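**Student:** any chance you could fold what I've pasted below:
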Amino acid sequence: MKYLFTFLIAISSISIVTAQDYTDYIGAGHSEGITVISSSEEVGSEAFKTIDGAGMNSRLFETGRFLSQATMGADLDLINIVKNMDYGVWIDQQITEPVTYLQSEVEDIWEEYLDTLDSRGYEDPQDAFGPAMPELTSAWWHNNMVASDLIRQKVAFALSEMFVISSNSDLGGEAIAMAHYYDKLLEGAFGNYKDILSEVSLHAAMGYYLSHFNNPKAVPEENLHPDENYAREIMQLFSIGLYELNNDGTHQLNNDGNSIPTYDNADIKEMAKIFTGLGPGGINENVWWTDEPYFGLGTFGIDWTVPMAMYEDFHEPGIKIILKNDTIPANQLGLDDIDEAINVLFNHQNVPPFISYRLIQRLVKSNPTPNYVERIANVFIDNGNGVRGDMAAIIKAILLDEEARNGEYMFEQHSSRLREPLVRHMQITKGLEIVEEPGGRYWHNFDYDNSLKQQILFAPTVFNFFLPNHQPVGDIANSGMVSPEFKIHDTSSSINYFNAAYRWTRDWGELINSGRYFYNSDLVNDDGSIGGWDMYGFGETYIDYEAYTDLADTPELLINELDKVLTHGQLSDEVRQSLRDNLPNISWDGYEYGWERERVRTAIYLITVSPDFAVIR
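**Tutor:** Predicted structure coming up:
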């Protein structure tokens, strides 16, 4: 493995090299001497000039870059289709694609599980616990591998990191609740932002997660007051943020040069009154003691797919004054209070730049310029037809903006983004040729949450896996920039990613696999004993190395082919030269499947652990 160590040494000056067992974030005291930058300090690959038009097909690489922003991953077939189209036309086609829903897939997987239990003699399959996280993550992976509504899936993923609920809570056993909530984000991806805000506010999963489900009005004599959790987060995280903004996302300043808060504790208390009285909107089949939902019914008995209902007797009466001067009148229905409050938030001047900035971060770049933010904020304000909050128009504007599409911006210091672990893995899986598992379904159970600090709908808090303004100590912070994803890129997760990528590129290591374990009393073990843990739904997906072995004899061709789908023409001279130097060393037949296959595996591995793959421009 001399060639491997040579390569890792070669990229040490442009990558993040970690070998300590600390879990502190890079730059937090255990990374002295480590320089974190986006990639090579050179502006591009001198030998091939893939983006500026010389050498390889610049349109193909630009399309790969476009699809890396617009989708969860793209293979060469899709890149070739889209490169011959106007991007705006393709986006319009995507907007009309039918929604690939998550809940129905979770239910299908769960039914398969119960059928498996029944077929293997399990005494009472209906007593099985679930559906839960295994079904949720498997359904999400399957949908993202087969869905045709590619942009919608990417935007819903982005929204799930903005309107956070998490199965890293008591919702972990409620896959239907989580999936139905995610489906609302899928619908909202091309809907209206106000509708997203309303749907989220009334969803029982959010109500349970941020504790405005069964949240009663004040009873002062019992020292009982409305829960303020959701009231705070709907302002801080979902709409207006902490400080008054200009339309370009910069802070407004008072006469002393300080940022101006958007709300205070009094506003939180008033907003909390509005979100009282919400309770279960429906009951499920577990409820035998009542035919109707009622305020105070616990989550065991509720139908998660029905919006929370308003129970007027538990709703705070009287006038509510929010954001200092907007009055919600007394003596109206509780749902009318909520609708008016959401309308006030939706029409606040902060919302267009606040939301535009976050969507740009999730799709294109971590540090959009104020001009970029303002251009998108203007589309948020008016889609051209007098409509505010049109998500389809907003997403299209983000993806087609000059800062997203003009290659000249790529070489500016602020024009990059660290791909988060889920997105990196999905790009590998969707971008490369693969051998699909038997059974017609993709599964996944990789231990992301512990190893790479991320799993779908599994954020540690309502603040997501990372904050939009996170600045890792060092060069990024010193440059006045942010890099949210570096929050979960520490000495532990970075090494674990290297190990995961190595496993994905070995013959014994699959890209995707899964299966749910259950105790099978009829299982015959190897030693002849009866009873033990069995698995259903087992399937594996591997990289199809044979699709690339014809290129292995000429490393340059192999490198170029992988550059198309993994790094979109951004493979640096340093990484290219290291590959050129080391791949020819793999040239003998001592490998189990031949040296050609070993060259392919090694090239894929070394590119996927390179900074050129991790950081997209």
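**Student:** only C-alpha atoms for contact and neighbour calcs from this point on.
**Tutor:** Fine.
**Student:** for Asn464, which non-adjacent residue is spatially closest?
**Tutor:** Excluding the flanking residues, the one nearest Asn464 by C-alpha to C-alpha, 6 or more residues apart in numbering is Glu161, at 5.7 Å.
**Student:** buried stuff in stretch 262-273?
**Tutor:** Thr262, Tyr263, Asp267, Ile268, Lys269, Glu270, Met271, Ala272, Lys273 (16 or more other C-alpha atoms under 10 Å).
**Student:** quick check: the farthest pair among those?
**Tutor:** The most widely separated members of those are Thr262 and Lys273, with 18.5 Å between them, by C-alpha to C-alpha.
**Student:** show me where the stretch 451-600 of the chain has its strands.
**Tutor:** 512-524, 530-543 (DSSP state E, counting those that start in this stretch).
**Student:** quick one: the last one to strand 512-524, angle?
**Tutor:** Between the axes of strand 530-543 and strand 512-524, defined by axes from the mean of the first three to the mean of the last three C-alpha atoms, to 10 degrees, the angle is 160 degrees.
**Student:** which strands and helices sit next to strand 530-543?
**Tutor:** On a contact count with 3 or more C-alpha pairs under 8 Å, 6 or more residues apart in numbering; DSSP states H and E, strand 530-543 meets helix 103-119, strand 434-435, strand 512-524.
**Student:** next, the structure of the following sequence, for comparison with the previous one:
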Amino acid sequence: MEKSGSFRGVVAALGMMLAVSATAQVEPSRRPDRMFHQGFERVDAGPFNDADAARFLAQASFGATTADIQRLRQLGYAGWLAEQQSLPMTRELEYLDWVASTGEPVYQNARVEAWWLGALGGPDPAVPTRLHGDQLRQRVAFALSEIFVISKLSGAVSGQVRSMSQYYDMLAQHAFGNYRDLLEAVTLHPAMGHYLSMFKNRKPDLVANIRPDENYAREILQLFSIGLVQLNADGTPQLAGGQPLPTYGQTVVRGFAHVFTGWNWKNCYQGNSWDWEFCEPGPNGAYWLEPMEPVADYHDTQGPETDGSGLAYKQLLDYPGVALPSGRLYAGGTARSDLQAALDNIFHHPNVGPFLARQLIQRLVTSNPTPAYVGRVAAVFANNGSGVRGDLGAVVRAILLDREARYGLYSEPDRFGKVREPLLRLTHLRRALDARAGNGRFFDWNPEFDFAQAPLASPSVFNFFKPDYSPPGELAGQGMVAPELQIHAESQITAQANALGSQVFWGYVGQTFADETNILINSTRDTALAENPAALVERYDLLFLSGQMSPWLRERLVAYLQTITANSVPEYRRQRVHEALYLILNSPEYAVQK
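**Tutor:** Okay, here's the model as predicted:
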């Protein structure tokens, strides 16, 4: 096959579609069929068909496969969620250690390999008999990595590949745990300590012109927990005079900055004294993998504020029911006790539930959840049914089994859904087509060059896109957001289409010039099916669009594929497979996950 002809299908298909449209007497619908999807069934009773299963997996995994659809149909939603939460966890750090044991240097490319193992699943290159299937945990960890951001683009952590992988493992470890434990693990991880400069943050020293760094204090509040404005229980902003009420001011930021002082490597205690400046991260960087520990001499035990009695304190969050009097943390605590009090102060703030619920819903299900949906999930965060606050496992189940998640496409057809993240389009293709490399590994180029995304590689602590981003135009006019469109610039869209085309047309099993390191899709699996274009389109409608392909698109795809025959292309079946994949993956209908 000539390379110049690998993308000819786009132009040809567009021409065929226009021709069919011009001759059609009745314009077919551009919406999916609503029949049998009115949502009268009990939400957690399904899935009732393969399409429902595929749609659930689009939200709960890195992409549906035929095997996963069958397993979900067998277990049901509740059974599948329970099984997923009990599966052994895929650990990036274990993979990096195996790579190092082969004598290879461990750089960022090895970390990306480890991420692909979790995203695609399947046999472990180190132990082929070990199968990785913890899709839900890994998908939630990816969502958390876009909230609790660290990035290889920061010089503070870019060289610490093992620490970054362990940070991601930490997110996966806590994906179904308690948010309070996750918040503490994030706070004390050396990768986060370096990324947001809490590491070696010192108490004030006016003579040396030293003041506590406020970086982590701001981000833990703004991005990791409560946001900038007071929220109602359903995530809508509280207003006063028509304006949102702020959650905190500079005094609170300063108070938390003074709390987050005195933390250093684990091994800074030497004999009977503390070595603040010159203690090291340990042999082979061992303490990049251990939570930071406090050094008492460098923690501010007082606070920057004083009350009417002259007592010093650190001003934390003040809200109804706050445990600390007026949110004040008075002098006399240690670095560890102050940290515990401060994280508890954040954890019990009423904003945390709706703030986190909305962001996780956006990452997994829909960009514009209704307030009722946010409120239901936030209520589970507040109480998992057993009196426990912050149970993330219960929150994830509530998100995926909510009526809006399962039937929102039909109850809110013009608002429901989310633009697919660029990187997740590639994971979806590779999982659906059983992609593997000949050597069983997952070597890849840096995905951010073609997809503007890669794991732990966002351009800033604000992630690849902001949760409230609303592109100018119709969406903004309707008060809707589309976070992922913030990175869908014209150049990125072109690069993504080309990269997907390269994978489809050139990165497949049987390609003569591929070597054992290339990740190849198994398009051969579907070549027999391609004898019948309608059956092939039906298969890909299920795997990629969860059975939601419109009659308009289906009619045009089938008509175009029928023009690819043995008379025009020797390997016409394979060509039909590749053209179908490429056109579907770049179609507007696929671009929005419904």
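**Student:** any idea what the TM-score is?
**Tutor:** Once superposed, chain against chain, the TM-score is 0.86 (TM-score structural alignment, normalised by the length of structure 2); 538 aligned residues with a C-alpha RMSD of 2.7 Å.
**Student:** quick one on the thing from earlier: to which residue of structure 2 is the residue nearest to Asn464 of structure 1 aligned?
**Tutor:** Residue correspondence to structure 2 (TM-score structural alignment): Glu161 of structure 1 is matched to Glu146.
**Student:** which helix or strand contains Cys371 of structure 1?
**Tutor:** Slight slip there: residue 371 of structure 1 is Asn, not Cys. Assigned by DSSP states H and E, Asn371 of structure 1 belongs to helix 370-381.
**Student:** need the strands for the stretch 251-400 of structure 2, in chain order.
**Tutor:** Secondary structure of the stretch 251-400 of structure 2 (DSSP E, counting those that start in this stretch): strands at 263-264, 269-270, 273-274, 293-294, 305-306, 312-315, 328-330.
**Student:** wait, Thr261 of structure 2 sits on Lys200?
**Tutor:** Yes. If you go by C-alpha atoms under 8 Å, Thr261 of structure 2 and Lys200 touch, sitting 7.2 Å apart.
**Student:** quick one: which of the two has more around it?
**Tutor:** Thr261 (30 against 23; other C-alpha atoms under 10 Å).
**Student:** gap between the aligned partner of the more buried one in structure 1 and Ala179 of structure 1?
**Tutor:** Counting by TM-score structural alignment, Thr261 of structure 2 corresponds to Thr276 in structure 1. Noted for Thr276 of structure 1: a distance of 25 Å to Ala179 of structure 1, by C-alpha to C-alpha, to the nearest Å.
**Student:** what about the residue nearest to Asn464 of structure 1, how many residues nearby?
**Tutor:** 24.
**Student:** and what of Gly385 of structure 2?
**Tutor:** 12.
**Student:** mind checking how far it is from Ala394 of structure 2?
**Tutor:** Counting by C-alpha to C-alpha, the gap from Gly385 of structure 2 to Ala394 of structure 2 is 9 Å.
**Student:** now do Gln575 of structure 2
**Tutor:** As defined by C-alpha to C-alpha, Gln575 of structure 2 lies at a distance of 45 Å from Ala394 of structure 2.
**Student:** Ala372 of structure 2 too?
**Tutor:** Between Ala372 of structure 2 and Ala394 of structure 2 the computed distance is 17 Å (C-alpha to C-alpha).
**Student:** between these two, who's got more neighbours?
**Tutor:** Ranked by neighbour count (other C-alpha under 10 Å), Ala372 of structure 2 and Ala394 place Ala394 first, with 20 against 14.
**Student:** which residues touch the aligned partner of Asp52 of structure 2 in structure 1?
**Tutor:** Under the alignment by TM-score structural alignment, Asp52 of structure 2 pairs with Glu62 in structure 1. The contact partners of Glu62 of structure 1, by C-alpha atoms under 8 Å, 6 or more residues apart in numbering, come to Ile51, Arg405, His568, Gly569.
**Student:** all set, thanks.
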